[in-house]
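sequence first, then the predicted structure, then my questions.
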Amino acid sequence: MSDSFGKGHHLHLIDGSAYIFRAYHALPPLTRKSDGLPVGAVAGFCNILWGELTKSGREVPTHIAVIFDFSSKTFRNDIYPLYKANRPELPEDLRPQFPLTRAATRAFNVACIEIDGFEADDIIATLARQAVEAGGACTIISSDKDLMQLVGNGVRMRDPMKDKTIDRDEVIEKFGVGPERVVDVQALAGDSVDNVPGAPGIGLKTAALLINEYGDLETLLDRAVEIKQPKRREALINNAELIRISKRLVSLDAHVPLDFTIADLSVLEPEPEALLGFLQEMEFRTLTRRVSDRLQVEAPAVAETPEPKAAAPERLPFDHSTYARVSDLPALHAWADRIREIGHVAVDTETTSLDEMRAELVGISLAVDPGRACYIPIGHKQGGGDLFGSTDLVPGQLALDDVLAVLKPILEDPAILKIGQNMKYDWKIFARIGVTVAPIEDTMLMSSAMYAGLHNHGMDTLSETYLGHTPIPIKPLLGSGKSAITFDRVAIDDAVKYAAEDADVTLRLWQSFQPNLHRAKVTTVYETLERPLVPVLARMEMHGIQVDRDTLSRMSNAFAQKMAGLEDEIQTLAGDRFNVGSPKQLGEVLFDRLGLPGGTKGKTGAYATGADVLEDITTLEDTYPQGAQLAARVLDWRQLAKLKSTYTDALQDHINPETGRVHTSYSLVGAVTGRLSSTDPNLQNIPIRTEEGRRIREAFVAPAGRVLVSLDYSQIELRILAHVADIPSLQQAFRDGIDIHALTASEMFSVPLDQMTPDIRRRAKAINFGVIYGISGFGLARNLRIPRAEAQGFIDRYFERFPGIKEYMSETVKFAQGSGYVQTLFGRKIHTPEINAKGPTAGFAKRAAINAPIQGTAADVIRRAMIRMPDAITHLDAKMLLQVHDELLFDVAEEDAAELTRIAKAVMENAHHPVLTLKVPLTVEAGQGLNWAAAH
């Protein structure tokens, strides 16, 4: 293992994105016997990677990485929007193998690198350049022609499929020119696969002849008028700019900003448990034996025959021609009969809006068996693609009342399971027309329970990953921009294919996920923390919260005046007028005009002026007082601008004209830890640490004769930390009701409690909460505005005083590295796919792994409280309105406020029982008032 890179070192860069395509097309297909998952490309990838790690002789790498494309859109799309526009859709059996190759890379303990905005080739070019400049050598494991421009000066390529080295001679054989002129030839010849335009009628051979004759592309274009062949001359003259654009497209960026060094890419021994576990899961028997022999460990058994799996669905192909349009009652009754016969149905609604409180129902889709689905159009209007078409309904649709007469008994039948993807949306749509859907299953929440941290849980992702099928996209149906239409204007024939497929996909996902919940040991999590919360949140969202528009308007005006004053102050400090809201102009003022240190430019050429940069500048008051004051005022201005645009202005637009209330929408899968997030509007991030932020809550008001009651867990995450890290002194302090921050300060700084100063307590508080989030010495130094060494000293002393916390962190990371996930005290799994990564990614992954069980347990506690709350307060004139972090907000009649507070407090403080017995009590602080600010 090497901790540096220089002369004598050899970096191997594996082009992961290109290689998986190569392996897929070159190797015979292979499926996992247990469930039919396609893994042929993954098998080829693993064999190549293992070969690289076990090489001998001069080919032995000292450093290695696998490079992947992050996404299809990069900076080249800004240069030429049609770049790669002609690329065909991925084969269905290849799509699910992409995430598996990344998992394989991590299992082999090899760096897995991808960077948003850049292609894998750019990252390879950058690392190759750095390797050579450091005095080392670099071998690129790929046969991709686009990388051949890098060959030479210590960089070479090797085709792993043919085990053939690609040096200068091979590049000349391919392109007719040396590596230094490859981009010139490519710019002329273009590339139909990547949609690089090039010069019409000029291929590789002609391009090479021209470049060899004229020396380089610019000389050729400057002297194009001299070319005798008319078509060739016209192609160059008429397309000169397009050719230059093509050269920019094919030229690799060898200066991609990296947050790691080559030294971070040292070859490491694989962890036997992690690697063999992955290979066993993939059922790669031969490679498992080879690896176990090499690592001298016993090979895990790989079953020769698949273990029987209950309810494993047959992988039928998706055939849109089999989907039915239901336009008469006899057909609808036939579907209803089948639903009653089997006892379940996948259901989905199509509407005119994502806002459930304003959306109009357009149609309902049902699926009863894989491949057997239908769509019931109800509200499609004349006028096709014209947003302003007729309001008349398209003929041949059933009336909503007739549909509900048949479906409402089914949707409300406790003996029939209703299956949905993001069921909360459909639940609310049906509730608005008088239908209470129950019982429910939700494939989105099943996925979250099993795969939190591995991927998002949208239907398209789940279908592509677990069914190998890409659903029909909605955008081509609705269009975009000014020409966009709503679903009620979509032609019914197109709607049938799209909507019925959604129901079909949902049913197949349910059949796949349902038996796997038990195998993943998350059935309890799903059934007690996920699914029961759907109707609770739906009812909260539908009720909404009253917001006073006049209060918001007054705040907006006040913020605008204060911002104007700050702008004058900022421009006076700058010595000139400029747009305070322009990061580019601000950067020029700070680093060019005022000459402040620390200016760094991004790939756009503008200085970075984020909050962290400005906060650092504010600490320079002794040496750069003018710049420090300017940065502080800009931070103040930005905070006001955000409050105004995000809340006081935007909240007015979110007031529902029919209810007069704001109806936020909660996501149960917004955070991997189980914490809820809210959107449209986001009420989770209203700042409460500043006076202006707290004032926003004054606009959330109680109706006449009622009050708002707030109940907030007190330091719940610190209490959970005291429990899981088993810190007796902290546990006793919580039991005795002692100020935990003062106690920590006393323990760390040897200051008696009766002599505690606010500053010492503040430092202890910052450390207490910082430790939960894995704060570094640098981060604590920034928060407290103290030297980094002093901040690190605080953290070191903290761990010395509370060694159980350090032990908890170490054990949690160790568990995550071995298992690939961490767990909350209630059994929620949070996967940590980057935990064995290298470089800065590893630090972030470790901090997330340490925090997740604590934050996730706190999230589970409040979920349990919310699920129990409706039954506990059903006899009171009260409604649960909001959940924000560790707080629940209620709207209650004045005469019931005291009783609500007593009951809700008890529910929250005992929400962990009987599943969990904590060594510390949970306590809840309560308040009430005519607005949210007064109640909190």
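Perfect, thanks for sending it.

alpha carbons only for contacts and neighbour counts from here, please
Noted.

who touches stretch 596-603?
587, 590-591, 607-608, 624, 627 (Cα atoms under 8 Å, 6 or more residues apart in numbering).

and those, which is closest to residue 829?
residue 608 (37.0 Å; Cα to Cα).

in stretch 876-885, what's buried?
878-885 (16 or more other Cα atoms under 10 Å).

I should have written stretch 482-500 there, sorry.
Of the residues in stretch 482-500, 484-492, 495-500 count as buried by neighbour count, 16+ other Cα under 10 Å.

surely residue 760 touches residue 743?
No. Using Cα atoms under 8 Å, residue 760 is not in contact with residue 743, being 10.7 Å away.

more neighbours: those two, which one.
Neighbour totals were compared for residue 760 and residue 743, and residue 743 leads with 22 against 17 (other Cα atoms under 10 Å).

please give the element, helix or strand, for that one.
Using DSSP states H and E, residue 743 sits within helix 740-749.

tell me the secondary structure at the residue most central in space within the chain.
Centroid-nearest residue in the chain: residue 456, 6.3 Å away (criterion: Cα atoms, centre = their mean). Three-state assignment for residue 456 (DSSP: H, G, I helix; E, B strand; the rest coil): coil.

against that first model, consider the following:
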Amino acid sequence: MGLAFGKGCHLHLIDGSAFIFRAYHALPPLTRKSDGLPIGAVAGFCNMLFKQVEDNKGPDAPTHVAVIFDHSGKSFRNDIYDKYKANRPPAPEDLRPQFPLTRDATRAFNIACIEIENFEADDIIATLARQADEAGGRCTIISSDKDMMQLVGGGVEMLDVMKNRRIDREGVEEKFGVGPERVVDVQALAGDSVDNVPGAPGIGIKTAALLINEYGDLETLLDRAEEIKQPKRRQTLIDNRELIEVSKRLVKLDTHMDLDFTLDDFEVREPEPEALLGFLSEMEFRTLTKRIADNLGVEPPAPKEVAETEEAQPVEAIPFEPESYECVSDAAALERWIDKIYGRGWVAVDTETTGLNEMTADLVGISLCVEAGEACYIPLAHRANAGDDLFADDTLADGQMQMENCLDLLRPMLQDPSILKIGQNMKYDAKIFARYGVNVAPIDDTMLMSYAMNAGVHNHGMDTLSQRYLDHTPIPIKSLLGTGKSAITFDKVPVEEAVKYAAEDADITLRLWQLFKPQLHRKKVTTVYETLERPLVPVLAEMEMNGIKVDRDTLSRMSNAFAQKMAGLEAEIHEMAGETFNVGSPKQLGEILFDKMGIEGGKKGKTGAYATGADILEDLAAEGHDLPARVLDWRQLSKLKSTYTDALQTHINPDTGRVHTSYSIAGANTGRLASTDPNLQNIPIRTEEGRRIREAFVADEGKRLISLDYSQIELRILAHIAGIETLQQAFKDGHDIHAMTASEMFDVPLDEMTPDIRRQAKGINFGVIYGISGFGLARNLRIPRKEAQGFIDRYFERFPGIRAYMDETVKFAKENTYVQTLFGRKINTPEINAKGPHAGFAKRAAINAPIQGTAADVIRRAMIRMPDAINGLPAKMLLQVHDELIFEVDEAAVDDTIKVVRDVMESASLPAVKLDVPLLVDAGQGANWAEAH
């Protein structure tokens, strides 16, 4: 042992639980390859510990260190208040087995590991911090937990390592409005919903700080509560005195625990290589094991042999070495790489650009990889003086290839049908190359391979895939570009830094491809990938580049009309309220509705403000209250104005005069496409104003827009999958399905059908597909809940096949943790066996996924066949919106195009799936989208 703890010593107390939860939520799920044990949080925890050890050099380094954990189970605070922490949900299933492993990890790093039964980590930290301060040393608490801010002061401070921010006395005052010695008083008043500390109802941090600053401390405030002028606040403090005093006992940390260890036991010790590397190797953390072995100057242990399993096989354990990547700056070097590519027959390709919008971003460089660990970057447009704002200009940095020269050499290879080009989200790179006159084909896409295998399990971004399947964290782009207003574009990154980042992307992509390609077959999704995912990439790329023309004048006029209409509604709302207020403020609206107007049913949230979400306003409107109905109208106009008539104008490409949306193939678990920048799939069509927005989407001169839309495709697929003969027959006979359902359910002959009864049946037909509850249907149809539930019960009586389908689908999902579309697309349902509120949502998703997914597959199949079908016609496919395709066509070719497109769409399921019901497609045409739809 060294010197006893005292002056000159520096104690670091690490909040272990905070590290675990940060690691768990920040990283994708990860399982040990050999046995499937969840280890994602342990991996993150080890990285954070290693960073602590690494960063703690120099004058600020700790002389003593310990990691403090919460002991599982209750603490003494539950004896003070039995509801303490009662609201906290249990730890996630896959996190529980990782708790003991984090303790093992701490000991493996040779760091003191502390937890005490019946006490929380905060109390142990509080006691040790006091002891360190009293002994004349310093103490840094590594946590951002607000509950520990009461300990700051003297020789004690906090450090939030995620933000690299020290929290001293000023930091505490900024957070709580009072100094550390009064934090418990403010917390006792404000309470804490997370820990179920009651506090004083309706008093938040700001008000609490105001009161404590005015009266000095909590006890004085409570003794003099009668003097407070605001009647509501005064009464709250008088009525809740006992609860507030209990709250203070709950939030005050115990700084005088009896501990059977001393600060001297925490002296910093070097890790013992054998113990630490043995633990990391046991966890199968290949990259971290190598990093730490290098750091300790020892050989890493041989990787643990892993048996072949159905799950992800480890790619050859070749280390990532950014320093070894090559910077290609002349033709001779590039030709050597092209020879390598022809020798192999494939290459991973990635582009670096100045932005995320493929239609406006400029190409900055290209990276290539042919063998895992061997990659290069070809810089093309990095700027000289980029880091120097004062002298920055457009001069190119030295040591780069000339753009045309490089593309002329690469073009034959990138277009060569014998060379496979592998990308991660290849649609982006293909569009960039297309704008530079290179048509990349054929392709493979690791993002789409992951999506075909793992839709519903995790997202499919490269960072997630690299961490999950390669156990490697890629260089973060933020480390090169920065964030916020000071962020730079990639052309301003120095070439030597760009090489490491960009070449690594190609290296990761190749390794993922080597890993995923053989798994497609084992997971039985090769057909899905080859027929529904991969061939869609060039189709969407072409559609996105075509774009759709948008008339800026129409949008401006609508924007003004919406503004006038909103002003009129505001005047009406103010008149009803009897005063002016900000209609866009949920807080002010709540006070008007529930305090001033005295409408019943107001519920306050954690902030003390009334909830005024759309569902609450809809319920009030259904009860006959006019003001909430007007506010709903105002909100809808406000959303249309901000999201569409105003924002769409900013999306018009200055070069093409068109809007170029971007479709995400892997965006939704079911196979539906998502549209972004701008999102054209959310334009409401049920309201007149929403329909009017479509008037701004126009055809070019001499052309028409045509729209072809599957009629009730999901109901048709339900009739087929669930084998409901009455529905199947109705579709075959071309009956009005909603009227037929209404007739069946309400015993109303078809010739006596009213629009209102049909509307209700339509609501039920579509609601049932989405697993709607009586509550949801009541809100949609604005009818009493009991009546709505009666409708649903009667529906299942009349169509028993639907209930049977639902039960069988849920049973299959629970046994297999996935469901399937008719075309074999797997939609994973990992939450299906969960308990609690997620269970209902997971069941509804499982029931709906085969129907919605099959419909999505049908339209994908139609889109993939479309380019060949319309080849030779003066027509371009522009948009896909759910079940609708929009084309721009020469006026003379409208009828021919509609016929061809309709044939493709109506036969899209064949030959793979023959449906028991016909698919019908409605067609329309016009000068704009509203006319055509």
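Nice, I can see it. Remember, predicted model here, so these are calculated numbers, not experimental data.

just to revisit the earlier point, report the distance from the helix holding residue 743 of structure 1 to the chain centre.
37 Å (Cα atoms, centre = their mean, to the nearest Å).

please tell me which residues of structure 2 that helix aligns onto.
Aligning helix 740-749 of structure 1 against structure 2 (TM-score structural alignment) gives residues 737-746.

what's next to that stretch, contact-wise?
With Cα under 8 Å, 6+ apart as the criterion, stretch 737-746 of structure 2 contacts 727, 730-731, 748-750, 753, 757-762, 765, 791, 794-795, 798.

any buried residues in it, and which?
In stretch 737-746 of structure 2, counting by 16+ other Cα under 10 Å, buried: 737-745.

the helix holding residue 743 of structure 1 vs structure 2 - mean distance after superposition?
With mean Cα distance after the TM-score superposition for structure 1, helix 740-749 of structure 1 departs from structure 2 by a mean of 0.7 Å once superposed.

what residues sit buried inside the helix or strand following that helix?
Once helix 740-749 of structure 1 ends, the next helix or strand along the chain (criterion: DSSP H and E) is helix 758-772. Buried residues in helix 758-772 of structure 1, counted by 16+ other Cα under 10 Å: 760-761, 763-765, 767-768, 770-772.

and if you look at stretch 589-596 of structure 2?
Neighbour counts over stretch 589-596 of structure 2 (16+ other Cα under 10 Å) mark 589-593 as buried.

show me which of those residues is closest to residue 644 of structure 2.
Each of these was checked against residue 644 of structure 2 using Cα to Cα; the closest is residue 589, at 24.9 Å.

ok, for the closest one, nearest residue in space, not its chain neighbours?
residue 583 (6.4 Å; Cα to Cα, 6 or more residues apart in numbering).

which residue lines up with the one you found in structure 1?
That one, residue 583 of structure 2, aligns with residue 580 by TM-score structural alignment.

what residues does that match make contact with?
Counted by Cα under 8 Å, 6+ apart, residue 580 of structure 1 has contacts 567, 570, 586, 634.

follow-up on the earlier one: which two of the buried residues of helix 758-772 of structure 1 have the greatest separation?
Farthest pair in the buried residues of helix 758-772 of structure 1 (Cα to Cα) is 760 and 772. Separation: 19.1 Å.

on that earlier part again, do you know how far the residue nearest to residue 589 of structure 2 is from residue 632 of structure 2?
10 Å (Cα to Cα, to the nearest Å).

which SS class is residue 379 of structure 1?
coil.

spit out the contact partners of it.
Contacts of residue 379 of structure 1 (Cα under 8 Å, 6+ apart): 361-363, 393-394, 397, 488.

show me the contacts of stretch 596-603 of structure 1 that map onto helices.
587, 627 (DSSP state H).

show me the helices in the stretch 251-400 of structure 1, by range?
Along the stretch 251-400 of structure 1, counting by DSSP state H, counting those that start in this stretch, helices occupy 272-282, 285-295, 329-342, 400-411.
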